[in-house]
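Engineer: Fold the following and give me the result.
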Amino acid sequence: MTDKQAQFAGTQEVREAHRFDEKRLANWMETNVEGYEGPLTVEQFKGGQSNPTYKLLTPKKNYVLRRKPPGKLLKSAHAVDREYKVITALHAQGFPVARTYGLCTDEEVIGTWFYIMDCVDGRIFWDTTFPEIDKEERGAYFDAMNATIAKLHSFDPDAICLGDFGKKEDYLARQIGRWSRQYKDDAEAGRFEEMDKLCEWLPANIPDEGPARVVHGDYRCDNMIFHPTEPRVIAVLDWELSTLGDPLADFTYHLMMYRMPPTETAGLVGRDLSELGLPTEQEYVEAYMKRTGIETLPNVDFYMAYNMFRLAAIVHGIRGRYLRGTASNKHAAAMAERVQPLASLAWEQAKKAGATD
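Structural biologist: Here you go, the predicted model:
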């Protein structure tokens, strides 16, 4: 078991700060969840930095509950209602997501909004190198990730009842503005020089965007469940950041694994990809291009700078929640120290795209 699997995989007793009235939840499920039969036992998943996530065990089947965290929340964050909407729509299209059962916006039930979905049994890999898999098979797992995100970006939002899931224009400008504001507004989490420079450089260098598609927003190997024995994605998780937008921004976020050092989210910089049995960045890009029918993938360095900035802003938010005592993951303290390294990586990518100190 890798260090990250030991830290984040599996469940534990519900943390004190995230407990709720389980009897009230059971009563709500009896009325709103098709086929529910108690008694109910509640455990908390170790992972889930933003929205606390719980495993709901019953004699006949298990469910997963995702909720907004308790306490002071940043505006527009923790949108479990949006997660519920996109998962429900994509499941209807045969895309690999869990079946949903219900959304509750009545805070009297457990204290915050939540939704319930199937508990999908399979494997989650927390290390991008897939060390648990034989070298000869790892390429197939990478190909499965590639095929799944390409399928997501193939959907016309209007055709799958998600045409109103977000604005279709100026995705990058809106995202940069959103994360810049969130970074600047969270004064308790502190300010960082590279983040301040990126807040100025990024909006002045935005490239043209293609047609809007559903974007996941946090697509990486540990946000998907693989089949128990096959190199096949059976459920993509954690849709909190999903919206309509530039699919290349979404794909290059996933592609960051090739630009990150092993110390950051198990990145691949400096790793011998051939020895690991993994495709190169160019091979991975070409597979995505072939599947989506695009001829070029321009402005990769800009997209990398944007995505690393965005990731640093997300971690900055975790830092703020940690300092306020509302972070949902007990490893948030370590996450809080990642803002500076991520900001530095983002600025290095910006300099590759033409930024100057």
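
Engineer: Please make it C-alpha for all contacts and neighbour counts, starting now.
Structural biologist: OK.

Engineer: who are the neighbours in contact with Pro207?
Structural biologist: The contact partners of Pro207, taken as C-alpha atoms under 8 Å, 6 or more residues apart in numbering, are Asn299.

Engineer: 10 Å - rerun?
Structural biologist: Leu172, Ala173, Pro298, Asn299, Phe302, Tyr303 (C-alpha atoms under 10 Å, 6 or more residues apart in numbering).

Engineer: Give me the helices and strands touching whichever strand or helix holds the first one, please.
Structural biologist: Using DSSP states H and E, Leu172 falls within helix 171-185. Helices and strands touching helix 171-185, as assessed by 3 or more C-alpha pairs under 10 Å, 6 or more residues apart in numbering; DSSP states H and E, comprise helix 193-201, strand 243-245, helix 247-255, helix 300-324.

Engineer: of those, which approaches Glu264 most closely?
Structural biologist: Smallest distance to Glu264 across the helices and strands packed on helix 171-185 (C-alpha to C-alpha): 11.0 Å, for helix 300-324.

Engineer: State the three-state secondary structure for Thr31.
Structural biologist: Three-state assignment for Thr31 (DSSP: H, G, I helix; E, B strand; the rest coil): helix.

Engineer: Relative to Gly38, how far out is it?
Structural biologist: Distance, Thr31 to Gly38, by C-alpha to C-alpha, to the nearest Å: 12 Å.

Engineer: For the comparison step, fold the sequence that follows:
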Amino acid sequence: MTAEATSPRGLDLAALQRYFEVHVPDTAGPLRAELLHGGRSNLTYLVTDGHSRWVVRRPPLGVLTPSAHDMGREYRIVAALQGTGVPVARAVALCEDPGVLGAPFCVVSHVAGAVLRTHEDLHALPQADIDRCATALVEVLARLHAVPYEEVGLTGFGRPGGYLTRQVRRWRDQWSRVATRELPDLDTLHQRLAAEVPAESGAAVVHGDYRIDNAILDPADPGTVRALVDWEMATIGDPLADLAMALVYRDPAFDPVLGGSAASTSDRLPSPRDLAEQYARASGRDLGRLAFHLGLGYLKIAVIAEGIHARHQAGMTVGHGFETVGDAVPLLAAAGLRALAEGNPS
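Structural biologist: Predicted coordinates for the structure are as follows:
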């Protein structure tokens, strides 16, 4: 078999064909591929041989920050969560040899469904369906945090002890690597967080990037999550950090990262306070120190956005909609300082 179709940027289709013929037994014909989305996180491609459909994920182009875009971690977590009740795609193959595509990559089954990326996508639904979708996402997050990670083979996947201290240090270090400008608010936010690190609230599998457009929904029932995707930042850590990230994504300050209309920021979704209360009921966790986690979430997303902005300036992004990402960084840093000053979400 040969790959005659045009290769999308970042994916050598002929090389992928050779790999699939050896490592993916269901391959039955020449592969075709299209970029689903890319550049903001790992590059994601829909691949088909005309019979089966898969998703291939590889790191973005350009210089990467340490510990980010680890395809082995992403694949391992998806494989471990099979059968746990947390909806994920079927793990198919992991290639850690950069000689095949120029970078490691993983392959999972394609899960058909709806992804709500923009306000327009979300607002096409009746309010009752939006409310049911939000509730389902909170319940799935609580379910993820309840997975006995040692029992599913994730011992050593992360280091729960000292997680928050390492996160504060790591994201300040990442900033020093990707920053394209000086930003006093970000420096102050880091200093405040470093001085206020609380004890961990617990240890659980954390997604690390939990928001509505990282979920594939049943098109006939938006209250059913078919699969969570984009596990590149998953680890074992404090579950409140995961909740806080989901709440930070609810802030309109995040909008420029996704081109100005991120579904997660819609005011038709429940408020951050309502989402937090839903999670507390579903999980039974104490949210007393949530303000710190919110500040940390803002720091993390600000640094991620700056990294995307830096790659875009260097011409290393794939796709479109990157022109506004850099605008989000000062907004997010300022919002992080407000979160620490104001306490838990309102």
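
Engineer: After superposition, what is the TM-score?
Structural biologist: The TM-score (TM-score structural alignment, normalised by the length of the second structure) is 0.89; 332 aligned residues with a C-alpha RMSD of 2.2 Å.

Engineer: just to revisit the earlier point, would you mind telling me which of Thr31 and Gly38 of the first structure has the busier surroundings?
Structural biologist: Gly38 (14 against 10; other C-alpha atoms under 10 Å).

Engineer: Give the aligned equivalent of that one in the second structure.
Structural biologist: Gly38 of the first structure maps onto Gly29 in the second structure, with residues paired by TM-score structural alignment.

Engineer: who's in contact with Ser52 of the second structure?
Structural biologist: Counting by C-alpha under 10 Å, 6+ apart, Ser52 of the second structure has contacts Asp26, Thr27, Ala28, Gly29, Leu31, Ser109, His110.

Engineer: all strands of the stretch 51-200 of the second structure, in order?
Structural biologist: For the stretch 51-200 of the second structure, strands defined by DSSP state E, counting those that start in this stretch occupy the ranges 53-58, 91-95, 105-109.

Engineer: What's the match for Asn307 of the first structure in the second structure?
Structural biologist: Under the alignment (TM-score structural alignment), Asn307 of the first structure maps onto Gly297 of the second structure.

Engineer: residues contacting that match?
Structural biologist: Gly297 of the second structure neighbours (C-alpha under 10 Å, 6+ apart): 167-168, 208-209, 241-249, 291, 332-333, 336, 339.

Engineer: same question, Tyr36 of the first structure
Structural biologist: Counting by C-alpha under 10 Å, 6+ apart, Tyr36 of the first structure touches Ala26, Met29, Glu30, Thr58, Pro59, Lys60, Lys61, Asn62, Tyr63, Tyr101.

Engineer: Tabulate those (a markdown table), appending distance to Lys197 of the first structure.
Structural biologist: Output for the contacts of Tyr36 of the first structure, formatted as a markdown table (distance: C-alpha to C-alpha, whole Å):
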| residue | distance to Lys197 of the first structure |
| --- | --- |
| Ala26 | 49 |
| Met29 | 48 |
| Glu30 | 52 |
| Thr58 | 51 |
| Pro59 | 54 |
| Lys60 | 54 |
| Lys61 | 50 |
| Asn62 | 47 |
| Tyr63 | 44 |
| Tyr101 | 44 |
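
Engineer: Restrict the residues you listed to the buried ones and give me that as a PyMOL selection.
Structural biologist: In PyMOL syntax, the buried subset of the contacts of Tyr36 of the first structure is picked out as below (16 or more other C-alpha atoms under 10 Å):
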select buried, resi 26+29+62+63+101
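
Engineer: State the pair within the contacts of Tyr36 of the first structure that is farthest apart.
Structural biologist: Checking these with C-alpha to C-alpha, the most distant pair is Pro59 and Tyr101, at 17.5 Å.

Engineer: Burial check on Thr53 of the first structure, number of neighbours?
Structural biologist: 26.

Engineer: residue in the second structure matching it?
Structural biologist: Applying TM-score structural alignment, one finds that Thr53 of the first structure aligns to Thr44 in the second structure.

Engineer: about what we covered before: now list the buried members of the contacts of Pro207 of the first structure.
Structural biologist: For those, a neighbour count by 16+ other C-alpha under 10 Å gives the buried set as Leu172, Phe302, Tyr303.

Engineer: From the residues you listed, pick the one nearest Ile124 of the first structure.
Structural biologist: Nearest member of those to Ile124 of the first structure, counting by C-alpha to C-alpha, is Tyr303, at 26.7 Å.

Engineer: I'd say that closest one and Tyr253 touch.
Structural biologist: Yes. Applying C-alpha atoms under 10 Å as the test, Tyr303 of the first structure and Tyr253 come out as touching, 7.8 Å apart.

Engineer: Give the equivalent position in the first structure for Gly237 of the second structure.
Structural biologist: Aligned partner of Gly237 of the second structure by TM-score structural alignment: Gly245.

Engineer: Report the separation between its match and Thr292 of the first structure.
Structural biologist: Taking C-alpha to C-alpha, one finds Gly245 of the first structure at 16 Å from Thr292 of the first structure.

Engineer: Can you tell me how far the equivalent of Gly307 of the second structure over in the first structure is from Gly190 of the first structure?
Structural biologist: Correspondence of Gly307 of the second structure to the first structure, assessed by TM-score structural alignment: Gly317. Note on Gly317 of the first structure: its distance to Gly190 of the first structure, by C-alpha to C-alpha, is 10 Å.

Engineer: Mind listing the shared neighbours of those two?
Structural biologist: By C-alpha under 10 Å, 6+ apart, the residues touching both Gly317 of the first structure and Gly190 are Tyr183, Val339.

Engineer: Compare these two and say which one has the larger neighbour count.
Structural biologist: Gly317 (25 against 13).

Engineer: re the thing from before, residues in the second structure aligned with the helix holding Leu172 of the first structure?
Structural biologist: Alignment of helix 171-185 of the first structure against the second structure: residues 163-177, by TM-score structural alignment.

Engineer: Buried residues, the matching stretch. List them.
Structural biologist: Within stretch 163-177 of the second structure, the residues that qualify as buried are Tyr163, Leu164, Thr165, Gln167, Val168, Trp171, Arg172, Gln174, Trp175, Arg177, counting by 16+ other C-alpha under 10 Å.
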